[in-house]
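Engineer: no letters, just coordinates:
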């Protein structure tokens, strides 16, 4: 957590920089691509966040300098996109002068306002001669301005990448005759979805270019993010030059959850993005209603649902594309909006900042199998306690700020119980918050069983043996979160009590799902749940499984002997799954503090076999193994107490610190 002086300094810097950023281009300067990151004139990361005008031939009335000025002032954009229609009726091929004059009004307006402008050749078919002539003219007329970005082919539909690449090389060469350094955006086949084809054969010997990807959240899901992630990893710089929340047709219902996933992903990857479009056609993606004036000054009543949501999104970025969040969600969660959603996994959390000496918020229990839940609360970095969430109606919680000398406070609400209990729904609507930036930190995912969940480590409300089996749960005090706070790193828990690598505490594989079966499900349940996506991308994955595989169960039910080969085989497959999900992560395998003697020797032998299997894998860092000191746990149900969890975290600290560095 940041102390008060840091918060005040950040607030001052934010206010100051916003104040002087009346001309973002003057502050940012000539754009340059460094690796895969768009950067400013000094080589520091920057993002362009803005919106696109609709087709110039279909929506000419919005192509004017006053509309540009309004988008900068009210929608907070640092870039606009002038989409010059090429093939349809009254577009460039039929009326070149009319369409050029339209987009030049937008270009001139953007230069005057000090924001960037994308000159978009909005075509679906290659027109090499016409494009060369057009971009040569644009480079001569505007190439001296750092505001200018050239998008040389909007959305190739049927062309192969070889055809698009050859065309792009000609257009790039033509532009560079008169403009040495302004950014050029290159499209890719199949409506800007086949970035993987670009990855296999990128353009050589061309500087300051990026490749465009387009998404419509109602149609394009995780598969496109995965494809783009692979391209980024391979060194392909990506610019999202068109996007929206509905179907790819531009119409239909907005998929709020998927659109939010894309926003979170683009923030995580520091991608620049443009939304579609400033137009008033009767369809979801046209963000204005016919009542909207041509020259801006739009009221909320002039915007449709997409326009309202887009404006809200855009207004959260500063002039450099830094995203100011009011609520930061971590762990396994599912948002309904930025300020409301479900905390699912153990120690999943939501954080926000507020002013004043107290804060109120609402949560409700979303039970699974009739259970209730607990939350743990931290204010200004200090643990406040654990609190029961025991009904299905919203329950108001009020907390006093612990340090009254602070003007700005932070509060973080954690789910203390695990996924098997159901979810905690947090509703932040109406909560008075202060926007702030999520500081980048190293990331760790802890995969495990009840030990990782924090089972039995908190008897402050009920003593061991009283109440439900989870009444002593507190994931906040588990070794993973404790260690992460000590390392000043972000964390995520993927753990289920009783589960193992090839069998569970009292069941064999054919009787019940095991951890590898449910891991890829967001809710850590076998079916009917959302997919657990790979946005988090941890630097380190810690796996602590085996306690339940080696267990004798309850001693009443017949238990098969431990099958070393099944354990090792499942472990190897699970590690392979982790590598597919997180290509750049390091993996460490932990033994169990609750397994000792000959069983511990057997567990270590198995882990060594897993490590050996990957010894020739040159794509990833070598797998590491950590062995806890033998422990006699003092928590409930022969599990670690909170003091035991602290000891485990202390043991792991130097080892994990070295791996993260």
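Structural biologist: Yes, it's here. Just so it is clear, the structure is predicted and the values come from calculations on it, not from any experiment.
Engineer: switch to C-alpha atoms for all contacts and neighbour counts from now on
Structural biologist: OK.
Engineer: tell me which residues touch the residue nearest to residue 548 when sequence neighbours are not counted, please.
Structural biologist: Excluding its sequence neighbours, the residue lying closest to residue 548 (Cα to Cα, 6 or more residues apart in numbering) is residue 505, at 4.3 Å. The contact partners of residue 505, taken as Cα atoms under 8 Å, 6 or more residues apart in numbering, are 498-499, 547-549, 551-553.
Engineer: got another one to weigh against that:
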């Protein structure tokens, strides 16, 4: 959803001469006032004004005129990227709850501040408390993006360990090197000047999670704002013109275990195809104007590649011609645990962009 607000101690890792400085404020300055903002991603508002979020890729933006701006971080481990006017982002890793000041950016004119979540939060929700400005600053108009893209998937959509220099990673390494802001969703959305959601969970599948792990599959978790399923997602106002889905790697990447619901791979494939097709059909009914593209990072002959292609064809035969299939082969898979690297993410994004550019009327109802 795109939520309007009336108004994130770990180290702030500054890399070189970045254009802005982010620091925690011990005592709140007098006279701060709320700054209107937009939040993209599924959130649950709390009585104290804090927003809880858990799906990856959440980002908040505020526009202002002035030399400094503030934002609040709530509880929970999170890795943020803070940028002003599209300059190189400052990483803010596991920040303590509290108030943060952004300053030392280019002076003059209106500015756009973005605070984006880079990390995955399967272990629990994290909080964001909005933006504030002082008496010498003024609000400015927020950008109005008419295009919206939704990405649904697993670790390949999350950006699991995509910045890692090695495939061998501990769980801590995975968390630290995951960066959704440099992943497929962010790259494609930036190309089209679109807002985006990344509704993905690493390790989850359509009917079977990685190695038979017992937890909600992605379609089971999808309807909810948080992973505890305490509240349905409020997607009012969210009308994506493109829905890009990448699911199946976890369903098929490991052998079936004794006791799983499917005695054979044939039974697993049949369940996968039927469930995935129903999921895609439900998304089509909810967003009838959206073009759906099923993509998968897999080479020729891979079981999952054939299965995703079969699902796309089933959906097409059921009466929805606005569906595409994009396989992406030749990736280095040099991220953590043989996952796509940031270079691979760029290759996947380029393949999706090339495919979308060939489709007629994808953005017909969206102002250019």
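Structural biologist: Cool, got the structure. Quick caveat: nothing in here was measured; it's all calculated off a predicted structure.
Engineer: how about the residue nearest to residue 548 of structure 1, what's its match in structure 2?
Structural biologist: Superposed on structure 2 with TM-score structural alignment, residue 505 of structure 1 falls opposite residue 210.
Engineer: separation between its match and residue 91 of structure 2?
Structural biologist: Computed as Cα to Cα, to the nearest Å, the residue 210 of structure 2 to residue 91 of structure 2 distance reads 30 Å.
Engineer: what about the helices in the stretch 351-500 of structure 1?
Structural biologist: Counting by DSSP state H, counting those that start in this stretch, the stretch 351-500 of structure 1 has helices at residues 450-453, 479-487.
Engineer: cool, the stretch 51-200 of structure 1 as well?
Structural biologist: 65-74, 96-113, 128-142, 161-176, 189-192, 195-200.
Engineer: can you redo the contacts of residue 505 of structure 1 as TSV with neighbour count, secondary structure and distance to residue 26 of structure 1?
Structural biologist: Below are the contacts of residue 505 of structure 1 laid out as TSV (neighbours: other Cα atoms under 10 Å; DSSP: H, G, I helix; E, B strand; the rest coil; distance: Cα to Cα, whole Å):
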residue	neighbour count	secondary structure	distance to residue 26 of structure 1
498	21	coil	59
499	26	coil	57
547	26	helix	60
548	24	helix	61
549	26	helix	62
551	20	coil	66
552	17	coil	69
553	16	coil	68
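Engineer: tell me if residue 542 of structure 1 really is in a strand.
Structural biologist: Yes. Remark: residue 542 of structure 1 belongs to a strand, assigned using DSSP: H, G, I helix; E, B strand; the rest coil.
Engineer: show me where the stretch 151-300 of structure 1 has strands.
Structural biologist: 184-186, 209-216, 238-244, 273-278 (DSSP state E, counting those that start in this stretch).
Engineer: residue 551 of structure 1 -> structure 2?
Structural biologist: Checking TM-score structural alignment: residue 551 of structure 1 goes with residue 253.
Engineer: picking up where we left off before, name the SS class of the residue nearest to residue 548 of structure 1, please.
Structural biologist: Relying on three-state DSSP, one would call residue 505 of structure 1 coil.
Engineer: cool, and residue 321 of structure 2?
Structural biologist: Classified using three-state DSSP, residue 321 of structure 2 is coil.
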